[in-house]
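**Q** okay, sequence plus prediction incoming.
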Amino acid sequence: MLLKLGGLFFLVSVVFWLWAIFDSLTCDDKRVRNLPRWGWVVVILVFLEFGALAWVIFGRPRGGQLAARGSKTQPPRSGPVGPDDDPDFLRNIKGP
């Protein structure tokens, strides 16, 4: 049983380490905290799981910054989009 759990913990730690490397490589340079991005990659590669954990705690962009990482913000729409949303159009429609 202990051998099976050891293998599971090993697999989870390797997946976590690979995710941290990928995440640090693809993160925007301007949002990385405390070290430059290349510095975090070196820390993760040298210190393995401890480096990956340090990346998550000290280097990864915070929650609000993560949402804006991959999305482009769109300005709010100033007017109606379609005729169904236009109050003037709806007023001019004659019923049966």
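**A** Looks like it arrived, so ask away.
**Q** going forward, measure contacts and count neighbours with C-alpha atoms only.
**A** Noted.
**Q** can you name the next helix or strand after the one helix or strand residue 11 maps to?
**A** Secondary structure assigned from DSSP states H and E places residue 11 in helix 2-26. Downstream of helix 2-26, the first helix or strand assigned by DSSP H and E is helix 37-54.
**Q** for that next one, name the packing helices and strands.
**A** helix 2-26 (3 or more CA pairs under 8 Å, 6 or more residues apart in numbering; DSSP states H and E).
**Q** list the buried ones in the helix it packs on?
**A** Buried residues in helix 2-26, counted by 16 or more other CA atoms under 10 Å: 16-18, 20-21, 23-24.
**Q** again with stretch 52-65
**A** Neighbour-count burial for stretch 52-65 [16+ other CA under 10 Å]: 52-55, 59-61.
**Q** which among those residues gets closest to residue 33?
**A** Using CA to CA, the shortest approach to residue 33 within those belongs to residue 59, at 4.5 Å.
**Q** adding another structure so you can compare the two:
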Amino acid sequence: MLRILTFVLPLALWVWAFIDCLTTPEDEVKHLPKVVWVIIVLLFPLVGSIAWLVAGKQRGGPHAAAGAGRRAAGEGHPGYDRPRGGRPLAPDDDPEFLASLKKDDNRHEDMLKQWEADLRRREEELRGREDPEDGRKG
């Protein structure tokens, strides 16, 4: 059992550090460019993984808070914009999203009314063709 753990734990650490390094935004990487960190983690699995965890990424502190502030200001990924409190804003709490739904509803209702009017006009045209003055279909 101990032999398996001595192989599995470093492998799990290496995989986790590699994925974490790949998915970390460039502005949160410290000391070296992100590409260099990826190469270090790949070439030196155990040492590179530990180095990445210790020195490669900003964790907590004022710099991480500044990154969250940029995302809250709309500079981050649009799906992950956060309000000033730091929590993600749910769609049903977002006034802009709710306003866009109402605008879409109004636009769809107008489109439906237009289609219904067009359908009525076409039905009247067809009825007019079916009922000529002499009683035969046209």
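**A** Yep, it's here. Computed from a prediction, not measured in an experiment: that's the story for all the values here.
**Q** now do the helix holding residue 11 of structure 1: which elements does it pack against?
**A** helix 37-54.
**Q** so which bits of the helix it packs on are buried?
**A** Result for helix 37-54 of structure 1 [16+ other CA under 10 Å]: buried residues 37, 40-41, 43-45, 48-49, 51-54.
**Q** check stretch 115-128 of structure 2 too.
**A** Within stretch 115-128 of structure 2, no residue is scored as buried using 16+ other CA under 10 Å.
**Q** that one maps to which residues in structure 1?
**A** With TM-score structural alignment applied, stretch 115-128 of structure 2 matches no range in structure 1.
**Q** same thing with stretch 36-52 of structure 2?
**A** So stretch 36-52 of structure 2 sits over residues 39-55 in structure 1, by TM-score structural alignment.
**Q** off-centre distance for that stretch?
**A** Taking CA atoms, centre = their mean, to the nearest Å, one finds the center of stretch 39-55 of structure 1 at 18 Å from the center of the full chain.
**Q** quick one: residues in contact with that stretch.
**A** Stretch 39-55 of structure 1 is contacted from outside by 13-14, 16-17, 20-21, 24-25, 59, using CA atoms under 8 Å, 6 or more residues apart in numbering.
**Q** dump these into a markdown table; add distance to residue 74 of structure 1 as well.
**A** Compiled in a markdown table, these are given as follows (distance: CA to CA, whole Å):
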| residue | distance to residue 74 of structure 1 |
| --- | --- |
| 13 | 38 |
| 14 | 38 |
| 16 | 33 |
| 17 | 34 |
| 20 | 30 |
| 21 | 30 |
| 24 | 26 |
| 25 | 26 |
| 59 | 28 |
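**Q** what about the residue nearest to the spatial centre of structure 1, helix or strand, and which?
**A** Residue closest to the average C-alpha location in structure 1 (CA atoms, centre = their mean): residue 66, at 4.1 Å. Using DSSP H and E, residue 66 of structure 1 sits in helix 63-67.
**Q** what span of structure 2 is the helix or strand immediately after that helix in the chain aligned with?
**A** The first helix or strand that comes after helix 63-67 of structure 1 along the chain, using DSSP H and E, is helix 87-92. Mapping helix 87-92 of structure 1 onto structure 2 (TM-score structural alignment) gives no aligned residues.
**Q** tell me how many other residues crowd residue 74 of structure 1.
**A** Residue 74 of structure 1 has 6 neighbours, counted by other CA atoms under 10 Å.
**Q** and the equivalent of it over in structure 2, how close does it get to residue 64 of structure 2?
**A** Using TM-score structural alignment, the partner of residue 74 of structure 1 in structure 2 is residue 83. Applying CA to CA, to the nearest Å, the value for residue 83 of structure 2 to residue 64 of structure 2 is 16 Å.
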